[in-house]
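Visitor: Give the three-dimensional model of this entry:
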Amino acid sequence: MVRQIIFAAAALLYLGSMVPAAEVGDDGLHKEPWFTLTFRDIAEDIEAARQDGKRLALVFEQRGCIYCRQMHEEILADPAVADYIAANFHVVQYNLFGDEEVTDLDGSTLAEKTAARRWRVVFTPTILFMPESAPSEGTAGDAAVATMPGAFGKQTFLHMFQWVREKGYQGEEHFQKYHARKLAEAGGTIETSQ
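Guide: This next block holds a predicted model:
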């Protein structure tokens, strides 16, 4: 009986530390309460993020994507990950096959699905990290300072956001070396599973 009470208390403490689960919208995509809703004008979104002292990240997802669900339910449900991203990034969600209008950096207006093809996004989830200020020409795909293609483990995911925030892409330390260093500093090992 004592063991059952201890187990139940531990389970409640664990569940109490979790971020509320993202709701699934009418489009079949998970909606984090801290995702940024915009008019999908990339230059304006970069500037709005900059004014808030943050960076812009564009996340592409699709209905039924098991890796997108994993990202929301296992990675973004961790308060350490969600809180870091929400404090440092405006995250705007895109539907890989969506029809909502997007204005690219060159002024072109296109559907989300057309933007995905133009920016070379071919699977989900894919996250494009935008520069601190909008270039006056080119596309968002060309301007991205880093891309996270696919679902990764929690540490890799968080380290990528940290590396971008710290402008690691401007330095000599490749992301993989940054990630290995961060793991070593924390006494961890490199993740082997997706």
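Visitor: When you work out contacts or count neighbours from here on, use the C-alpha atoms and nothing else.
Guide: Fine.
Visitor: so where's the longest helix in this protein?
Guide: Longest helix of the chain, by residue count under DSSP state H: helix 2-16.
Visitor: here's the other one to compare against:
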Amino acid sequence: MRQIVHLVIYLLLISGVGFPRWWFSKADEGLRQAKEQGKLVVFYFHSQYCVYCRQVEDFVLPDEEVTKKLKNFVVVSLDINSEEGRFWANRLGVFGTPTFVVYDPSKGSRVDLLFGSRPKEDFLRFFNKVCTAYRIKNC
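Guide: Just a heads-up that it's a prediction; the model follows:
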């Protein structure tokens, strides 16, 4: 049964419908939203065959605390092998997947980067650090 559940999740993820509806799959849409709301952007770089990406997507991103943190940002999910993904990865200094990059659209610059499959606590520390530095309330 567990294998079937993982297969369904995997198929949803590779079909592009597995990410939350409030995430963007196009950078320009996410950046526009972030500018309108005065928020930072979190770029999530992943790839179809990245085992570590699946770990993050299965065990970290669905966590309620992580989801709550991410809602303070505009999230843009990009396949690093797509044309748009390669463009943004090169621009932001991303060298592999999974990578999360916090980006300030008002300054056009990278704020911070987290690479690799990490435990939930590492993600929470990472986003807490950014929230503190940018004085994001209720983060």
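Visitor: TM value for the aligned chains?
Guide: Overlay of the two chains. TM-score (TM-score structural alignment, normalised by the length of the second structure): 0.74; 126 aligned residues with a CA RMSD of 2.7 Å.
Visitor: going on from the longest helix of the first structure, what's the next piece of helix or strand?
Guide: For helix 2-16 of the first structure, the following helix or strand on the C-terminal side (DSSP states H and E) is strand 23-24.
Visitor: and the helix or strand that that following strand is followed by, how far from the second structure on average?
Guide: Helices and strands here follow DSSP H and E; after strand 23-24 of the first structure, the next one along the chain is strand 30-31. On superposition with the second structure, the mean distance recorded for strand 30-31 of the first structure (mean CA distance after the TM-score superposition for the first structure) is 3.2 Å.
Visitor: show me where the second structure has helices.
Guide: Ranges of helices in the second structure, per DSSP H, are 2-14, 27-37, 51-55, 64-70, 83-92, 120-133.
Visitor: Tabulate these (CSV), appending mean neighbour count and distance to Phe43 of the second structure.
Guide: Output for the helices of the second structure, formatted as CSV (neighbours: other CA atoms under 10 Å; distance: least, CA to CA, whole Å):
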stretch, mean neighbour count, distance to Phe43 of the second structure
helix 2-14, 12, 16
helix 27-37, 16, 8
helix 51-55, 17, 13
helix 64-70, 15, 11
helix 83-92, 16, 9
helix 120-133, 15, 13
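Visitor: now the ones you listed in TSV, with distance to Ser109 of the second structure?
Guide: Listed next are these as TSV, based on distance: least, CA to CA, whole Å:
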stretch	distance to Ser109 of the second structure
helix 2-14	29
helix 27-37	12
helix 51-55	24
helix 64-70	19
helix 83-92	8
helix 120-133	14
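Visitor: Number of residues surrounding the aligned partner of Thr126 of the first structure in the second structure?
Guide: Counting by TM-score structural alignment, Thr126 of the first structure lines up with Thr99 in the second structure. Residues lying near Thr99 of the second structure (other CA atoms under 10 Å) number 20.
Visitor: my read: Thr99 of the second structure touches Phe123, true?
Guide: No - under the criterion of CA atoms under 8 Å, Thr99 of the second structure lies out of contact with Phe123, with a separation of 11.2 Å.
Visitor: what do the two both touch?
Guide: With contacts defined as CA atoms under 8 Å, 6 or more residues apart in numbering, no residue is shared by Thr99 of the second structure and Phe123.
Visitor: so which of the helices of the second structure gets nearest Pro105 of the second structure?
Guide: helix 27-37 (6.6 Å; CA to CA).
Visitor: Give me the mean deviation of the closest one from the first structure.
Guide: If you overlay the two and look at helix 27-37 of the second structure, the average distance to its match in the first structure is 4.0 Å (mean CA distance after the TM-score superposition for the first structure).
Visitor: From the chain's centroid, how far away is that helix?
Guide: Centroid separation for helix 27-37 of the second structure versus its chain: 14 Å, with CA atoms, centre = their mean, to the nearest Å.
Visitor: Counterpart of Gln48 of the second structure over in the first structure?
Guide: By TM-score structural alignment, Gln48 of the second structure lines up with Arg63 in the first structure.
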